[in-house]
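>>> Sequence below, structure please.
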Amino acid sequence: MSSTDDRRFEVLRAIVADYVSTQEPIGSKALVDRHNLGVSSATVRNDMAFLEAEGYITQPHTSSGRVPTDKGYRQFVDRIAEVKPLSPAERRAILEFLDSGLDLDDVLRRGVRLLAQLTRQVAVVQYPTLSASSVRHLEVVALTPARLLLVLITDTGRVDQRMVELGDVIDDDDLSKLRALLGGAMEGKKLSEASAAVATLAENAPEHLHDVVIRTATVLVESLVEHPEERLVLGGTANLTRNAADFAGVAGFPGSLRSVLEALEEQVVVLKLIAAAQHPGTVTVRIGEETQVEQMRGASVVSTGYGAQGMVLGNMGVLGPTRMDYPGTIANVAAVARYIGEVLAGR
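Model (predicted):
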């Protein structure tokens, strides 16, 4: 890239930084006063004219200043050389806060709350997808001789408890056989594989346990399918109202704050927005129309996958106006995702 292109990018970078900070259109005089660009005011004006002609900045209304466009933000994000690093104290505080979570639900709720506070945006975390989970352990507890409690624990920390009415009594010896049958069929397997194994378990079960195995397997299969109502944790929605002016349009039309809030109520839309690359640590930034959601034209989404040992368990990210602190937001999303993965891997 030529020195002229580098200089023009520095002008764009300065416009983005100042606009994110002040929320005011940026003029050439302000750029020269605030930034050591090493060129004259006339050169800065010429560079701004070029950036505007190329669609990187625009003039809102009759203001003399300029603001970045979606194309300008994209150019800025694509050329971020260094993402703002977190200090050792910040990293330690995040990990300790998440690690003190009692269970999977608590860890994800803490993660959302923390991410919303760090970025001052809307934070979203997807529950670990069951297709990526394996059965770590199945506990079978006899509450009465004719009623069992099944406790299914996945390697992602999910705990599901189900009751089974046997219709007949079962003694300790048969309970041990049932526990061995179920554990052997499920433990260590992906949930889809475990579901298939349990569904056919009755075919090879001892005849006197045939009915018990069928009743138990029926309940377990229900535990091994996705629970759409539990797929997402959302936090910090009120943060959007702090920057209501950033969302273009009028209430009821695409791009307005109202339409963004309505879109957030649609789980399928949110899942699509935070869909990330299938490798932990890869951060995706979608700006304005790149979200491919009409109601989100004035919003940006920064998302990534969280997981362990190279496997993505779920996606997470933040949503806010395009006027966003991209370096800081990218760093915070990546850090919280990494630590959620570490916490879940250690459980």
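
>>> CA atoms for contacts and neighbours, from now on please.
Noted.

>>> just the strands in the stretch 201-347 of the chain please.
Taking DSSP state E, counting those that start in this stretch as the test, the strands found in the stretch 201-347 of the chain are 232-235, 284-287, 299-308, 311-321.

>>> Please give the structure of this sequence too, so both can be compared:
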Amino acid sequence: MPDERRLEVLRAIVEDYVSTEEPVGSKALVERHRLGVSPATVRNDMAVLEEEGFITQPHTSAGRVPTDKGYRLFVDRLTTVKPMTVAERRAIATLLDGAIDLDDVVHRSVRLLSQLTRQVAVVQYPTLSRSTVRHVELVALMPTRLLTVLILSTGRVEQRLVEMAEPLTDDALVDLRGQVNRAATGQTIADAVTALRALASELPDTAVVAETLAEAMSDHRSDERIVVGGAANLARYGDSFDSAVRPLLEALEEHVVLLKLLGEATTGDTVTVRIGHEGPYQELASTSVVATGYGPGDEALATLGIVGPTRMDYPGTMAAVRAVARYVSRILDEA
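A predicted model of the protein is given here:
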């Protein structure tokens, strides 16, 4: 583990390389940063950092660039996550406060994350299996046709049409609506499914409604739904990221790959950073992923984050990911 002075040198190299895209030399470090030591000492520190694998020299007589190991140490030793500016916080509030439903929240979050970080943003829809039932509405479209509307704790809405064998009177519809809500409201998906199927066995005439709702809750295909935005941001890296652009663009089309990249949802206060070779796919070893969980209260129902080159502004990116996750969680909590 480098001593504190060498950590300062490493931090300066990371910051300069991220901002300039050029290998960093000792002279530039002394000129740009108040390290309090001579250029000779900085050169010695850089030699030790290189020997220990934290930086590398891409070309003879060139400056140094951070390695994955160097970025890892830089991220691990961040004492605080860079605070969001007033303008950035205002932008988050302005964009997300206008969302009208869960789909709108997810799509606005993707757009916002990609704008704030200038990276590729990925937002997973809240998983159905971790939700609870907030309300069930039954709407008569015709005497023998009902629209069932399932509203979950995430703000997610599932709708199904039901064809009844016999027409339902208004009083029968009110009674059925009450029984379904008593059985399912406030329950986890698994418990609600059990309760609704028990209700179906008790009320044969309306079993089709209870069974339809149970099937809607059991349908986990949408658990793998994600939204991606900001792919055009990859163009700004040019040749320096060219070898990773094609596999990353291919990955953006494979939702299962992106979900594995994001990893398991954690709490909104825990930002996970996976750098280069730490990720699950070697063909994406030139990329890093910054992600966190989001959901109402302390519950993480899904994950959001960004994917980009290892040469990124980690403090700023981590702050943006955490801030957007907290804001989305608050919206879901209030929905």
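
>>> coming back round to it: export the strands of the stretch 201-347 of structure 1 to TSV and tack on mean neighbour count?
Below are those laid out as TSV (neighbours: other CA atoms under 10 Å):
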stretch	mean neighbour count
strand 232-235	20
strand 284-287	20
strand 299-308	27
strand 311-321	26
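
>>> now those as TSV including distance to Ser259 of structure 1?
Output for those, formatted as TSV (distance: least, CA to CA, whole Å):
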stretch	distance to Ser259 of structure 1
strand 232-235	17
strand 284-287	16
strand 299-308	11
strand 311-321	13
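
>>> which ones are touching the closest residue to Glu278 of structure 2 other than its chain neighbours?
Of all residues not flanking Glu278 of structure 2 in the chain, Ala285 sits nearest, at 7.7 Å (CA to CA, 6 or more residues apart in numbering). Contacts for Ala285 of structure 2 (CA atoms under 8 Å, 6 or more residues apart in numbering) come out as Ala244, Ile275, Gly276, His277, Glu278, Gly279.

>>> now do 7 Å
By CA atoms under 7 Å, 6 or more residues apart in numbering, the contact set of Ala285 of structure 2 is Gly276, His277, Gly279.

>>> Could you count how many residues lie near the residue mapped onto Ile274 of structure 1 from structure 2?
The alignment partner of Ile274 of structure 1 in structure 2, by TM-score structural alignment, is Leu262. For Leu262 of structure 2, the neighbour count with other CA atoms under 10 Å is 27.

>>> Can you list the residue ranges for helices in the stretch 1-150 of structure 2?
For the stretch 1-150 of structure 2, helices defined by DSSP state H, counting those that start in this stretch occupy the ranges 4-20, 26-32, 39-51, 68-76, 86-97, 102-117.

>>> Most tightly packed of these?
Comparing the helices of the stretch 1-150 of structure 2 by mean neighbour count (mean count of other CA atoms under 10 Å), helix 102-117 ranks first with a mean of 21.

>>> any idea of the angle that helix forms with helix 86-97?
With axes from the mean of the first three to the mean of the last three CA atoms, to 10 degrees applied, the angle from helix 102-117 of structure 2 to helix 86-97 works out at 160 degrees.

>>> by contact count, what packs against the helix ranked longest in structure 2?
For structure 2, the longest helix by residue count, based on DSSP state H, is helix 314-334. Contact partners of helix 314-334 of structure 2 among helices and strands, from 3 or more CA pairs under 7 Å, 6 or more residues apart in numbering; DSSP states H and E: helix 102-117, strand 287-294.

>>> how about the residue nearest to Glu278 of structure 2, what's its match in structure 1?
Counting by TM-score structural alignment, Ala285 of structure 2 lines up with Arg297 in structure 1.

>>> Asp205 of structure 2 - how many residues pack around it?
Look at Asp205 of structure 2: counted by other CA under 10 Å, it has 13 neighbours.

>>> which ones are touching it?
Shown in contact with Asp205 of structure 2 (CA under 7 Å, 6+ apart): no residues.
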